[in-house]
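> pasting a predicted model and its sequence here:
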Amino acid sequence: MRLVKLIANLGYGSRKEIQAAIRNGWVTDCGGTKLKPDSKTAHEDILFDDAPLDPAPGMVLLMNKPLGYTCSTKDQGRLVYDLLPGRFRLRKPPVSTVGRLDKETSGMLLFTDDGTFLHRVISPKSDVPKVYEVTLDRPLRGDEGKLFASGGMMLESETKPLKPAALEVLSETHVRLTLHEGRYHQVRRMFAATGNHVVTLSRIRIGGLELDALEEGSWRLLDETDKARIFSITPEA
């Protein structure tokens, strides 16, 4: 791929703008040599304005999503994409969230421009567990764990029962819930069906990958080891 198209596809600007950047000497190799439009230089050896290029297509990001942000490119108000560099929204292929967290849910959110990776994570066949920490409005009634694990629980207006889910009770109003699917507002609807209300909700793990010390509102690139952890088999919470 020609240098101009490569950099434009990463969202740094239009092809015309990238051509101008090359003429101005803003695109160099790691040794400081100014590159030309037909230069053949490895992606990892290219600098744009003295900074390494963003990763090539196949990029995966992990964000610690704050409350109040929407997983959309069209909604009004604060969007999760506002927490990323603006050029990420201009990449080709585009960067998308891997599934969604609603506005009032915080925690682990993945982004990628790799459609195969995205579908592998969200596909029911992959059976990737997602772990949520939940604070409830009222004490548990006592039978939630058995109900959620039964594989026969039905949500209102649906015709297919939920997959078994594992409930870890931390206190009478504080639990961890492990799901193997991602239906619309599933955690909130599950507890609503038992007569309770979710006060706070945060996703803390996807597969074997955790947030670790990532600060709220921050993000980081995932390497191959991180991505492998997503699909690793881990004990249920």
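On my side now, so go ahead.
> contacts, neighbours, all on C-alpha from now
Noted.
> so where do the helices sit in this structure?
Along the chain, the stretches classed as helices by DSSP state H are 3-9, 15-23, 115-122, 144-149, 186-192, 224-230.
> quick one, which of these is packed in tightest?
The densest packing among the helices of the chain, expressed as mean neighbour count by mean count of other C-alpha atoms under 10 Å, is seen in helix 3-9 with a mean of 20.
> packing partners of that one?
In terms of contacts (3 or more C-alpha pairs under 8 Å, 6 or more residues apart in numbering; DSSP states H and E), helix 3-9 is packed against helix 15-23.
> all strands for the protein, in order.
When secondary structure is read from DSSP state E, the chain shows strands at 27-29, 46-48, 51-52, 60-65, 96-97, 105-112, 130-136, 166-171, 174-179, 198-206, 209-210, 219-221.
> so which of the helices of the chain gets nearest residue 204?
Comparison of these against residue 204 by C-alpha to C-alpha identifies helix 224-230 as nearest, at 12.4 Å.
> wait, which of the helices of the chain is closest to residue 158?
Residue 158 lies closest to helix 186-192 among the helices of the chain, at 11.4 Å (C-alpha to C-alpha).
> mind giving me the packing neighbours of the closest one?
Using 3+ C-alpha pairs under 8 Å, 6+ apart, the elements in contact with helix 186-192 are strand 198-206.
> any buried residues in the strand it packs on, and which?
For strand 198-206, the neighbour count (16 or more other C-alpha atoms under 10 Å) marks 198, 200-206 as buried.
> use this one as the comparison:
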Amino acid sequence: MVQKGQRKDSSKKENWDDPIRLNRYIANSGVCSRREADKLIEQGKIKVNGEIVTELGFKVKRSDDVEYEGKSLVPEKKVYLLLNKPKDTVTTSKDPQGRRTVIDLVKKASKERIYPVGRLDRNTTGVLMFTNDGDMAKKLAHPSSNVRKIYHVFLNKPFTKTDFDALVQGVELEDGFIKPDDLSYPEPSEKNQVGIEIHSGKNRIVRRIFAHLGYKVTKLDRVYFAGLTKKNLNRGHWRFLTEKEVSFLQML
């Protein structure tokens, strides 16, 4: 499903044949990251218009013929989009059980191959970003980036003040200590709902935190990821990121 009035992505402003660094050209072709591309250049494994180039910082045009292992590379346009993920959808490209995947929902968005940044459980809903920018995806997924994530958690029973205070101090799970960056009651009168901000990327971390305290998560919605929200985006719909949003992510 496609969100009406979707915005154009920021790459439209760049002239198609403007000179770009060779490592970026290689990374844009999907071969590897820019850092790894620098190594290929230094090792003399890249040819430009038939000539080996070993100079870091060398610039090429998209109309140039860049070769690696005897094959011409074709740079992809960078695509960045946001999906408001619905429940009962798996975060994978193909599912052996034939279940609906997030790729099914965004496959008409772009001719380029795009992939989700991180994962959301099958029945976790909310903000999920997609891109073919490997460098950005790796950066956002790396623990050192401390990317902010905020979840709206629905529990099977009221979350007591005692457990609230205990969680603020942090809890010890089977794979280590975890402490939320922020914790709140989104609806003061609804104590079975909790807002939790966390930057950990550990598997099923939010569900495991509350299970440790004796609660079952009945509904989990990610409302914020790295500055992105699902505001004005219906469940199951997607949109391209704005130029401002892409610039913000590049600065993280």
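That came through, no problem. These numbers were taken from a predicted model, which means no experiment stands behind them.
> overlay them and tell me the TM-score.
Superposed pair, TM-score by TM-score structural alignment, normalised by the length of the first structure: 0.67. Supporting alignment: 179 aligned residues with a C-alpha RMSD of 2.9 Å.
> possible to save the strands of the first structure as JSON lines with distance to residue 16 of the first structure?
As requested, these are arranged in JSON lines below (distance: least, C-alpha to C-alpha, whole Å):
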{"stretch": "strand 27-29", "distance to residue 16 of the first structure": "14"}
{"stretch": "strand 46-48", "distance to residue 16 of the first structure": "15"}
{"stretch": "strand 51-52", "distance to residue 16 of the first structure": "20"}
{"stretch": "strand 60-65", "distance to residue 16 of the first structure": "28"}
{"stretch": "strand 96-97", "distance to residue 16 of the first structure": "26"}
{"stretch": "strand 105-112", "distance to residue 16 of the first structure": "26"}
{"stretch": "strand 130-136", "distance to residue 16 of the first structure": "43"}
{"stretch": "strand 166-171", "distance to residue 16 of the first structure": "54"}
{"stretch": "strand 174-179", "distance to residue 16 of the first structure": "47"}
{"stretch": "strand 198-206", "distance to residue 16 of the first structure": "41"}
{"stretch": "strand 209-210", "distance to residue 16 of the first structure": "40"}
{"stretch": "strand 219-221", "distance to residue 16 of the first structure": "29"}
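> closest to residue 229 of the first structure out of those?
Across those (criterion: C-alpha to C-alpha), the nearest stretch is strand 209-210, sitting at 5.4 Å.
> who touches that closest one?
108, 204, 226, 229-230 (C-alpha atoms under 8 Å, 6 or more residues apart in numbering).
> which of these sits closest to residue 115 of the first structure?
Proximity to residue 115 of the first structure was ranked across the contacts of strand 209-210 of the first structure by C-alpha to C-alpha; first place goes to residue 230, at 15.8 Å.
> what sits against the closest one?
With contact taken as C-alpha under 8 Å, 6+ apart, residue 230 of the first structure is in contact with 121, 128, 206-209.
> hang on, the earlier thing: from the contacts of strand 209-210 of the first structure, pick the one nearest residue 23 of the first structure.
The nearest one, if we look at the contacts of strand 209-210 of the first structure relative to residue 23 of the first structure and count by C-alpha to C-alpha, is residue 226, at 38.1 Å.
> contacts only, for the aligned partner of that closest one in the second structure.
For residue 226 of the first structure, the aligned residue in the second structure is residue 245 (criterion: TM-score structural alignment). By C-alpha under 8 Å, 6+ apart, residue 245 of the second structure lies in contact with 227-228.
> gap between residue 245 of the second structure and residue 236 of the second structure?
Taking C-alpha to C-alpha, to the nearest Å as the criterion, residue 245 of the second structure is separated from residue 236 of the second structure by 20 Å.
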